[in-house]
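Novice: please work out how this folds:
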Amino acid sequence: MQTTHTPAPNTRSSATGKDYRQPFLVITFLFFMWGFITVMNDVLINSFEKIFKLSALQQSLIQLCFFGAFFIISLLYFLISARSGKDPVNQIGYKNGMAISLAISGVGCMSFYPAAQTASYGVFLLALFVLATGVTLLQICANPYAALLGAPETASSRLNLAQGLNSLGTTVGPLIGVLLIFRVFSNGVATSVSVGKTYLLYGVIFLVLALVVRFTSLPLFQNNEKIEKGWGVLKFKHLRLGALAIFFYVGAEVSVGSWLVKFLMLDHISGLSRESANYFLAYYWGGLMIGRLMGTVSLGKAKASTKYIMMALISLGVFAFIYLITGIKKDEGNITLQLLAFDNVGVFLLFLSLNYFAFLWGKSSPSRSLSIFSVIIIALLLIVILGTGKLAFWAVISIGLFNSIMWSNIFTMAIKDLGKYTSQGSSLLVMAIVGGAILPPLQSIIIDQGFIQLSFLVPLVSYFYILYYGAVGYKPKA
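Specialist: Model prediction:
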């Protein structure tokens, strides 16, 4: 998942023309880290199920706690800006804001270690909420900062590239998390201690990053201009409908990622063990990376023929990367390469081809692409609900390919023509991420009744609404 907070329209760098490659390199690593730590929730869900003997509803509290923090923190941010007419991040500066956000994330991660000593699920959830608070603030700071690091006309390109690094984090996150929790810090079985040690390591990384950002020479980009007060932003219908689209999209994306492993473990789907099924999260989240990088090229200024070749190379190149890294295993203390038989991924390659042609059919139009991708996901979910075996196995994984452009397209259409209300509108859209806290628990209720496949009706309904927004709801009204 990727969020964007747009800076005030008048914000400008006071050092135009400077070389910002080093600062941008630092920022892209931040994008990587919050993608990495967010997708670890899927690994936690499947680890805590056995550790604490949880029902699906109890497992879903992980996403409720994490994405609930997004809503609470963003709501507070929105209320402060609406009442004061000032953007809090602009007041303290983006650099300071990022350093503080990273420190909070680090404290949240390190709190997992004492939680492990108490072996309390509730304490783990509290630590997760603190972690999510830091990640929320980090996204509010880092997205506009990346946009400001260079010429305004290339801001979209920089954000797309940074989002690609975010997707890289979501791809390798499950693999590293499984390796640390199941192998490095335990002997094949997840324990509260192995989870605590893993997050302690992550916490150290976040705190080091906080120091790097604080003491690295980065542009400050501080702006004290007032923004629009009050609730006037709510008068825009396409923004209100867009916030609902974000709610359903994030909820559906997180729901599929949360319960994908449980689905893959079904005997009539694959019968994989929990540890083995976790590795396929990399294909689901890696699909988002493939799509985002292809979207970057699709929206570029290159000739059509050059775009098509570059998009094909990106698609195959990233797939090859995922195929190789998912083959890395730790067995009896030795790191080995155990690649899947290539015919096992044949169906995924077919969906990869469909993803390529979907981009061509979309013709670089956000609304058209959103509609096409929604229709394809609806078809994939019907296969998931009704199918069996290899086709259903790869259908649920391939949803990630078509989720890739949804956040950016919905967000872009929702803030169109907001003018002076753009900053508040962005905060409203970030609040809608709370869908990730609400839809997984709804799906879990169905799962607890023993209907794992039917539970995917929850994200199915979500994509029907997204289809409506891409076809009709996005149009601004005078």
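
Novice: from here on, just use CA atoms for contacts and neighbour counts.
Specialist: OK.

Novice: mind listing the strands for this structure?
Specialist: 328-331, 334-337 (DSSP state E).

Novice: deepest-packed of the ones you listed, please.
Specialist: strand 328-331 (a mean of 16; mean count of other C-alpha atoms under 10 Å).

Novice: and that strand, how far from the chain's centre?
Specialist: 26 Å (C-alpha atoms, centre = their mean, to the nearest Å).

Novice: what segments of the stretch 1-150 of the chain are helices?
Specialist: Using DSSP state H, counting those that start in this stretch, the helices found in the stretch 1-150 of the chain span residues 21-52, 56-59, 61-84, 88-92, 94-110, 112-118, 121-148.

Novice: cool, and the stretch 251-400 of the chain?
Specialist: 274-279, 281-298, 304-325, 346-362, 366-386, 389-403.

Novice: for the comparison step, fold the sequence that follows:
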Amino acid sequence: MAQVKKYTLAIVLITSLFFFWGFIHNLDPILIPHLRNAFSLSHFQASLVDSAVFIAYFLLAIPAGLIMQKFGYKSGIVVGLSLFAIGCFLFVPAANTMEYTFFLGALFVVACGLTILETAANPYMTVLGDPTKATQRLNFAQSFNGLAAFLAPIVGGEYILTEEPKSAEEIAALSEQARNLYIQTETASVKGPYFILGLIILAVTVVFVFTKLPDKKEEEGTSSGGVFRAFKHKNVSWAVVAQFFYIGAQVCVLSFLVMFATDVSGVAPSDAKYYSGAAGLAFMLGRFIGTFFMRYIAPTKLLLIYALLASVLTLVVIYGTGMLTLYALIGIAFFMSIMFPTIFAVGVEGIGADTKSASSLIVMSIVGGAVLPPVLGQLSDSTGSFQLAYYVVLLCFIVVALFAWNNRKSHVSETAGGH
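Specialist: Purely as a prediction, here's the structure:
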């Protein structure tokens, strides 16, 4: 009982981090169409929001791991939260300058903070308490990530999205003075939500600074040969590739959903945020239900089934019409839910001293979220068809299905990690 009380406050505080980074990530589907409208962006240009966010995971994953090893989890969390708050505050000058590139810079700073937070919080949660219940604690914390995925688009849409946005043609027809005033009004709506979030994160940072947490530094690894030594394990190599494509698919599906709802399914801009929230809810439910199914079905077998079903639904997105395509996207969100943690768990299974190196490499592969959305955006712009561009997503799910098939003999029984 004393052991439980010792870790309770730390577990509560770390769990809150899962909610906060889930919330900021799931504001992106609202921010992307808003900035696209304000600056009259192409699909490719709008997709750079995701690139600014996910390139940070590639650049910061290994440095974040080194911070954990040298200074411990608490220091890493404080550094991550500080960058998170600073990035949120940078949205104010970005809005004042009315320059799209400044918004991308602010998002990059936020994402640097999130990379360090995720690198610290996931393993820290596993060592806080009974080792036999580590995965249970992690899955519980991830449920708050799912809750944020449901709430963020609705809250963000209420305070950021314009009720009746002007089309690119209407904006182009305005005088220069009227156009600047319109852009100023649109970008100003972003300042309040991100500034308030920055204040909240700053307050959370102060709480972590003055709260005594269990000091659990990363143990020194016994593996030699550098971080890339982990590639000698076949399951690690496969997991890096599969995670690259999975995160690319996740970002393409969730980040473009509001734009897809308005451009393809004919949903009013003021209502699109609710469908994005529904996708977040489907994602959260999918994780709970998937975890339950794993009691009876091998995780890799379930992953294969989910990847194939997601592929079928992607074909509906490409060739369907009207609201059916939007419902298919929400269905895809459900079947994506178990993919990241299952790929992660299989990737680090049975590799001993190379586990930390493999973890860093798999986190770095999240850069797929920076690379593949611009490919989808460019394909949409060049073909003139938003739906045909989702062949990029179909390819991603085929890669995940191949990963599941090639690792079908894996003995991993529970998932760990999460995104």
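
Novice: need the TM-score between these chains.
Specialist: For these two chains in superposition, a TM-score of 0.88 is obtained (TM-score structural alignment, normalised by the length of the second structure); 389 aligned residues with a C-alpha RMSD of 2.2 Å.

Novice: which one of the helices of the stretch 251-400 of the first structure lies nearest to Leu165 of the first structure?
Specialist: helix 281-298 (7.9 Å; C-alpha to C-alpha).

Novice: looking at the strands of the first structure, spot the one closest to Gln424 of the first structure.
Specialist: Between these, strand 328-331 lies closest to Gln424 of the first structure; by C-alpha to C-alpha that is 44.7 Å.

Novice: so where is the closest one in the second structure?
Specialist: With TM-score structural alignment applied, strand 328-331 of the first structure matches no range in the second structure.

Novice: for stretch 385-400 of the first structure, same thing?
Specialist: Under TM-score structural alignment, the match for stretch 385-400 of the first structure is residues 318-333.

Novice: run through who's touching that stretch.
Specialist: Stretch 318-333 of the second structure is contacted from outside by 250, 253-254, 257, 260-261, 264-266, 275, 278-280, 282-283, 286, 309-310, 313-314, 316-317, 387-391, using C-alpha atoms under 8 Å, 6 or more residues apart in numbering.

Novice: quick one: buried ones out of the residues you listed?
Specialist: When the contacts of stretch 318-333 of the second structure are checked for burial by 16 or more other C-alpha atoms under 10 Å, the buried set is 250, 253-254, 257, 260-261, 264-265, 275, 278-280, 282-283, 286, 309-310, 313-314, 316-317, 387-391.

Novice: re earlier: just the buried residues of the match of stretch 385-400 of the first structure, please?
Specialist: Buried, per 16+ other C-alpha under 10 Å, within stretch 318-333 of the second structure: 318, 320, 325-333.

Novice: quick one: which of the residues you listed is nearest Phe23 of the second structure?
Specialist: The closest of those, once distances to Phe23 of the second structure are taken by C-alpha to C-alpha, is Ala333, at 16.3 Å.

Novice: returning to that earlier point: the strands of the first structure into JSON lines, with extra columns for distance to Leu241 of the first structure?
Specialist: Below are those laid out as JSON lines (distance: least, C-alpha to C-alpha, whole Å):
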{"stretch": "strand 328-331", "distance to Leu241 of the first structure": "43"}
{"stretch": "strand 334-337", "distance to Leu241 of the first structure": "47"}
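
Novice: among the ones you listed, which is nearest Ser353 of the first structure?
Specialist: Nearest of those to Ser353 of the first structure, taken as C-alpha to C-alpha: strand 328-331 at 25.5 Å.

Novice: quick revisit: which among the strands of the first structure is found nearest to Thr28 of the first structure?
Specialist: strand 328-331 (25.1 Å).

Novice: which other helices and strands contact that closest one?
Specialist: Secondary-structure packing of strand 328-331 of the first structure (3 or more C-alpha pairs under 8 Å, 6 or more residues apart in numbering; DSSP states H and E): strand 334-337.

Novice: and the strand it packs on, what does it pack against?
Specialist: strand 328-331.

Novice: great, nothing more from me.
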